[in-house]
Structures are given as structure tokens and as C-alpha cells.
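**Q** got a predicted model here, sequence first, then my questions.
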Amino acid sequence: MNALAPLAERMRPRSLDAIVGQRRLLGPGAALRRALEAGRVHSMILWGPPGCGKTTLARLVAERAQARFHVISAVMSGLPEVRRVLAEAAEAFARGERTVLFVDEVHRFNKAQQDAFLPHIEAGHIVFVGATTENPSFELNSALLSRCRVHVLEAVAAEDIVAALRRALDDAEQGLGGQGITIDDGALESLAEAADGDVRRALTLLEIAAELATDGRIDEATLAQVLADRTRRFDKQGEQFYDQISALHKSVRSSDPDAALYWLARMLDGGCDPAYLARRLTRMAVEDIGLADPRALDMAISAWEAYDRLGSPEGELALAQLVLYLASCAKSNAGYVAWKAARADVAAQGTLAVPMHLRNAPTKLMKGLGYGKGYQYDHDVEGGVALDQTCLPEALEGRVYYRPLERGLELRLKEKLDALREARTQARAGRRGGQGGG
């Protein structure tokens, strides 16, 4: 190994036992480990976050298969290079040699590029190993997925990262052993936590700390310099983004203000556009709270406006307070359900005519045709509601869309509407009875 290579590359595991974490896939007795130890390799997709061991595992697959190992990056390679590599693999196959083709960032290849691998996987020219940080269900075409097994790798736990760091400190041949580097357990754990599940990142941080250390001692001051700009994993367009906004929305819906506040902080910390969050929170106020607490929508608009005026970081407090209120107040999706039901009837029933008594009659002709005939002006009726007057098209008479829940303000609305609906039902029954007796 070249001594000038980064520490993370020099310390890349050279055996299955040296890989930290991933016990579900590579622990004793695990199916993938048994297959690799027996030399039974298969085409696969390795899905996991950065620094969890995807590239290392691909190299070990090639080693166990006693195969040629070729790496291409979807970021750097185009279709001509892919075809050249596949042609070389086909020639090697004809000579009796196997090729493990490792495609890093495979999700960045378009459909045509992904399709280029299919005949070579089917013919056995290559053992295809694709690595991706994105959900394969969304990013890879079904034909490629059907020819590969998907193995999910997890972010490496902090205690496992500590073990990898200690190994680097002790290894005199490839690591930092023999350089007199000292670091206490607490500082080592801080480095592991800062790596956020990424072993490669942890080793890079350790290497930087060792270079900055005075007399080989990595102390708190050195650690503070190294970790000053630490960031957490977040993809503004990938699955992590959608997982986190889903967690925020569902925490609000579940009336868990603490969880909702945490997910808001996570997304802002990761660089999510606060204006996007303000829009989603406003949607929650309408969709999940609705008329159970109409103040929620006013607060959402006000918090959005406050952020627009204040910006970050001051405006973020307005969003935080909004999240706390939305998660804490009464919830109802009755308005949301009613709106969907009304739209479904509009789509299914076509252009139903407006009842004649509800139509305006601005001309003599329209009056003569019966427009507006029989309309009752509710303010002139005792109680303020003309109970026997229908407002829906005849085909939908009696249809109920809005069913308030017994929560928050909707409890009062429910009591009022239940009484009105019962009175209308009786009035309609009386009207039909009178018509029948005539």
C-alpha cells in the first residue's frame, strides 16, 4: 500500500472479519458471509450510506470469487467506457476468467446505461456489484433489479467506528502505530460520533487530528479544530429528505411536539430550505388540524411571513413555535376527507344542473323559465335556515361530505350540523309526504 495514500484507504479491510459493523450481513452464520466463504458469488446491489463498507465488500467479493476486479464510477464514466469494459469482461470469460464489475454510484447511470449491463449479467460475463446511497426501488430500473440481489448496509455504529479508529492507531504498517499518537477514550468517542456512521470519514478526521496534534497528543483543543465544521448526513433530494419530512409530518399528526421539533431541527441542520418547511407546515395546518383549530392556519401563515422577514437563524424560531403548536393542538382531517369526497362526486357525476330555485334570474326571460322560483331567503326564515330547501343537485340530495369530529372546535360544529341535518331530513320527509297527499 502506498504510504502517501489517505489513512482511510490504507486501513481498508482486507478480510470479512476486519469489516466493522454489518453483522446482519457479514456476522458468523449470516447468509451472505456463508456464500462468500464458499466462493458462491452473485450479482448484487449494495445499498447504504457513505462509508459503510460498500466498496470494501465489493473487493472482497472479487477476492472470494478469485475473479478480476474492475471499478467504474457512474459519475466519471459514460456509455463508451462501459461498453469497452463489458467487451473486455466477455473476452476474459471466453478465456475462463471471471470478472467482478463494481459500479460505484450506480443510481447516476440513466436507463440506457443500466440496460447495457443486462445481457452480460445474463450471459455470466460479469458478476455485477452496484453501490448506491439511494433507494434502488426509485433509482434503478426493474430489469436490473430483477437480476441482482439487494443487500442493505447500515450506517456503522459509533462503538464499531471506535474499534476501527483504535485499529488505525495500533497498526504500525498501514496506520498511525509507531508515531506516538495518544488520544483518550472520550476524544476517540467524540471522533466516532462526529463521523455520523461513516468509517471513512472517521479515519479522515483522525488523520487530520494526528497532523494537528502537538507532540503527538490529540487533546480537546485539537479536537475542537477538527470538529469545528462537522455536518450530518442529509440529501436534499434523496430518500433521507423524504424520510425526514415524513417523520416531521407524522410526528405533528401524532401530537408529539418533542419528536416534531427534533425532525424540524434535523432538516434545518441538514440544509433544507426553510420556505419548503413553512409550506409543508401550512399544509399540515389545513390537512391534519383543519377546523378542529382554525387558528392553526393563521399561525402557519404568520410563521411563514415571520421567517420571510427575519431569515435564518431568527426566523427559524417562528417555525419551531409553529411546529410545537401544530403538534399540541386538536386534530381533524374531516375537512380534508370531505373535500376529497366532493371532488370524487364531481368527477363521477359529470355536469349536474344547478337546481332551478338556486339560479339567479336577472332577465325577464329567465324568470319566465322558472329561474329562482321557490327560493327561500334564509335570513327571513324563522331560525335563519330554510330547512326544507335543498342546495345540492337532485341526484346528490342528502349527500353528506363533512362529518366533524368530536375534537376541539369541531365538537361544537358537529353538534350544530347534526341538529340541522336531522331537522332537514324531517323537513324533506314532510315535504315529500305533503306532495304525496296532494
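**A** Happy to help now that I have it.
**Q** from here on, contacts and neighbour counts on C-alpha atoms
**A** Will do.
**Q** state the distance from residue 279 to residue 249.
**A** From residue 279 across to residue 249, the span is 12 Å (Cα to Cα, to the nearest Å).
**Q** of those two, who's got more company?
**A** Between residue 279 and residue 249, residue 249 has the larger neighbour count (other Cα atoms under 10 Å), namely 20 against 14.
**Q** all strands of the stretch 51-200 of the chain, in order?
**A** 68-73, 99-104, 127-132, 149-152 (DSSP state E, counting those that start in this stretch).
**Q** what's the closest of those strands to residue 224?
**A** Residue 224 lies closest, by Cα to Cα, to one member of those: strand 127-132, at 32.2 Å.
**Q** one more structure, for comparison:
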Amino acid sequence: MNKPLAERMRPTNLENYINQTHLVGEGAPIKSMLDAKRLLSMILWGPPGTGKTTLAQLIAELSGRKFYTLSAISSGVKDVREVIDKAKNQTLFSGEGQPILFIDEIHRFNKSQQDSLLGAVEKGFITLIGATTENPSFEVVPALLSRCQVYVLKELSKVDLESLLHNAIEKDEILSQKKIELRETNALLRYSGGDARKVLNGLELVVSSFGLKEEIIITDEVVLEKIQQNMVRYDKTGEQHYDIISAFIKSIRGSDPNAAVYWLARMLEGGEDLKFIARRLLILASEDIGNANPTALILANNTFQAVSTIGYPEARIVLSQCAVYLANSPKSNSTYEAINIAQQQVRATGDLSVPLHLRNAPTKLMKDLDYGKDYKYAHAHRDNFAEQEFLPKEIAGTKFYEPGKNAREEHDRNFLKSRWKDKYNY
């Protein structure tokens, strides 16, 4: 039986490994480790389909190390210990370098599973390579994280994905035997969501639907027709992981509790990581509701804590309550937009000086230099407010925050008007 196209096109050397030159190019950290023949344990963090598994395999092949692999979805502490015992024996008796233990989706390991790796990593029985789509600061226990280098893989660009498609059509042992015209790529790219594996799987699915025909024209219409029927089931291994969570978040943002509960049920039935769902609710509570209903963030944070404490199946009730509450809440992205605009301003203007009246003056020299001079202490004035400029003079009067059009933020708008009059033009 033929391997899937994504497996057939998996690169076998660093030169063909795309878009991660900051890690594997000349002088880059992983390339330097391989050149020095000294590997350190590491966590590869990046979106799905960016080549984390491929990079781990390349590291093993290029270093000549034995390669063990476990999936955090299906492996337990017993499986980890069995692999460590094999690796320990090999390290002690063969004289070869430490074997590599690759753990896919390491963020799905609980604390006891991650703790079971610590001793082997500390004593050098294994070189650990973990792959994760989640921020390792939140999902990897501190003791293990401190013993690993964290490398961030970049999302693949449209150019990268189109290059993969054309390369497969031209060089794959099976596809190259057919006359394939890739007329349009937008549908394949949307389906992939930036995932190299998915874009190649989508191409293979479309090509196979033509049967024995040797002349194949691929358009967006053809892709949508052939792939749509394969997007019904939720795949907990990651194939539709981001499509379903996207539908879930957009349903809540769109104030539709029925759809929110449906997509939540799809994820629960598919075995999705409960903390992954809770974390997305926590982000949404601030990004999409914000100060329109500040209680939303409190409830979402309590939901995350509850889910972490009680687990499945009871956690589904807490998640449902939170999802419905957030869907029913008034929406505002004003604070999300404010920080985006402020960061753009900082990137454009650089490190502007702090105005003298706002500077701290703990020493006599600083006071002599007028640090803190003319600062108006708000509490010493009527209504605990004194009008003064708090931004650097180069951007004085710039507006970053625009209150949302909802009852809660209308109160904020009126408050700011009462203090600043026309300065903010609210």
C-alpha cells in the first residue's frame, strides 16, 4: 500500500526543509548543535503542519541517534517508562549517543506523565524532543521546561504552501506520472489552514477523485466539491482541530449560544483537550467581550480553574455554562483594538522619552534634573483628577482607546468626557 503523499514528500535533508532557516540555516541553533554533535533536549512549538515531526526525524537521522516516538494522546506513564528503560540500556551498553525520544503533542501529557520524563532527561539517558501547538510556558511543567530549549517554528506562508503543491506535482513518484494542471490554489490553501500536511492530503484527495484519468485540471470549484464531504467528522488528532475551535469561537462572538453548545459538543465527543477549550474561552472573554461585561473574564478564569480541577465528564457542564454566558454577553473588542493600535505606535516611534514630570526621582541628582517636577498628584485634586499629559510629547493627544458602543462602555465614555472634555473627542 502506498504511503500518503504527505509522507512521500517529507524532506530528507535540511536543505529541503522549508521556512525554518532561523532554526536550521547556517549558524542557526539546531544546525549548530548538529554540526557540533551535541544535542540538547528541546520543545518545538508551532502551528500544525509546520514540520515539527519532520524536524525531529531529521535531527535523529543526521545525528545517527536511535529514534523513539510516542503520542501524548495515546501513551501513558507505563509507555514512557518502557521507552526510557530501552533507551537507558542502549545508552549504558552500546556506547552510542543518547537516543532521541520524540513526544508529539506533549502539551496533552499531564503533570505525572511529564514528571516521569524528568529523571531520564536529567541523567542523560535520553534527548527529549517535544512537539506542541500550545504555549509551553502554560503546558509543560517548569522542571521539565527548564531542562529544554524552546524553539518556535514559523507559520508557513502562501508561497511556501504553493511551492509544496507544485513540488509534489512535479516530483512525487505517483503524481508526476499524471498531467496535472493546478489552475487555482485558494480553496486548497483555505482548507489547509497553513498546515503542510493538510494541503498535501487535500491535493492527493482531489487527484484520486479523478480515478485513472491522466489529465487533471484542479480549480477551486473542484477542490470544494471533492473535499467538502470529508469535513464532517471532528478529528481529535488535529486534522480539524482548528476548524472546529474556530467555529466555536465565532459562534460565541456572534452571540449564538445554540451553535456554541453544538461545537462544544463536537469537541467533547471528539476527545478534545478540556484545558484547550477553557483557555480559548478565557482569551475570548477579554478579546471579544472585554469591558462590555468585565464579569465575563472572571467567569472564564474560574471556568479554566474548575476544568483543571474536576476533569471530564463534569467539566463539560462548566464549559457549557461559560460558553452560553459568553455568547449571551454584550460584545466589545475596544481594549483589544486599543493595545493593537498602541503597539503599532510604539513600533513606528520607538523608545520615546518619558516626560520629566512622570519620571521617578528617588535621588537628589534626579530631583535636581527636574525628574518628577510639576507632576500633579491626582488624589490632591477635586474628584481625584488633575488634567495633565501622560504621553511623550511627540505623540501627545494621540487616542488609542475608543469605548465600545454598549451600555457599560457608554458609562466609560461619559466618565472620560466629564474629565477630559474634548481632548479625546469621544
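**A** All right, it came through fine. Predicted model, so just to flag it, every value in this text is computed and none were measured.
**Q** residue 241 of the first structure: which of the strands of the stretch 51-200 of the first structure is closest?
**A** When the strands of the stretch 51-200 of the first structure are ranked by distance to residue 241 of the first structure, counting by Cα to Cα, first place goes to strand 127-132 at 15.9 Å.
**Q** what's the angle from the closest one to strand 68-73?
**A** Compare the direction of strand 127-132 of the first structure with that of strand 68-73 by axes from the mean of the first three to the mean of the last three Cα atoms, to 10 degrees and you get 30 degrees.
**Q** quick revisit: just put the strands of the stretch 51-200 of the first structure in CSV and tack on distance to residue 347 of the first structure and mean neighbour count.
**A** As requested, these are arranged in CSV below (distance: least, Cα to Cα, whole Å; neighbours: other Cα atoms under 10 Å):
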stretch, distance to residue 347 of the first structure, mean neighbour count
strand 68-73, 48, 17
strand 99-104, 47, 25
strand 127-132, 42, 26
strand 149-152, 41, 16
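**Q** among these, which comes closest to residue 269 of the first structure?
**A** Shortest separation from residue 269 of the first structure across the strands of the stretch 51-200 of the first structure is recorded for strand 127-132, at 23.6 Å, computed as Cα to Cα.
**Q** with the second structure superposed, average distance for that closest one?
**A** Superposed on the second structure, strand 127-132 of the first structure shows a mean distance of 0.7 Å to its aligned residues (mean Cα distance after the TM-score superposition for the first structure).
**Q** packing partners of that strand?
**A** The helices and strands touching strand 127-132 of the first structure, judged by 3 or more Cα pairs under 8 Å, 6 or more residues apart in numbering; DSSP states H and E, are strand 44-47, helix 54-65, strand 99-104.
**Q** just how off-centre is it within its chain?
**A** For strand 127-132 of the first structure, the distance from its own C-alpha centre to the chain's C-alpha centre is 23 Å (Cα atoms, centre = their mean, to the nearest Å).
**Q** show residues contacting that strand.
**A** Strand 127-132 of the first structure has contacts (Cα atoms under 8 Å, 6 or more residues apart in numbering) with 41-49, 54-55, 58, 98-107, 121, 148.
**Q** need the winner for burial among the helices and strands packed on strand 127-132 of the first structure.
**A** Per residue and on average, the most neighbours among those fall to strand 99-104, with a mean of 25 (mean count of other Cα atoms under 10 Å).
**Q** which secondary structure elements does that one sit against?
**A** helix 54-65, strand 68-73, helix 79-94, strand 127-132.
**Q** and the helices and strands packed on strand 127-132 of the first structure as JSON lines, adding distance to residue 93 of the first structure?
**A** Converted to JSON lines, those look like this (distance: least, Cα to Cα, whole Å):
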{"stretch": "strand 44-47", "distance to residue 93 of the first structure": "19"}
{"stretch": "helix 54-65", "distance to residue 93 of the first structure": "13"}
{"stretch": "strand 99-104", "distance to residue 93 of the first structure": "8"}
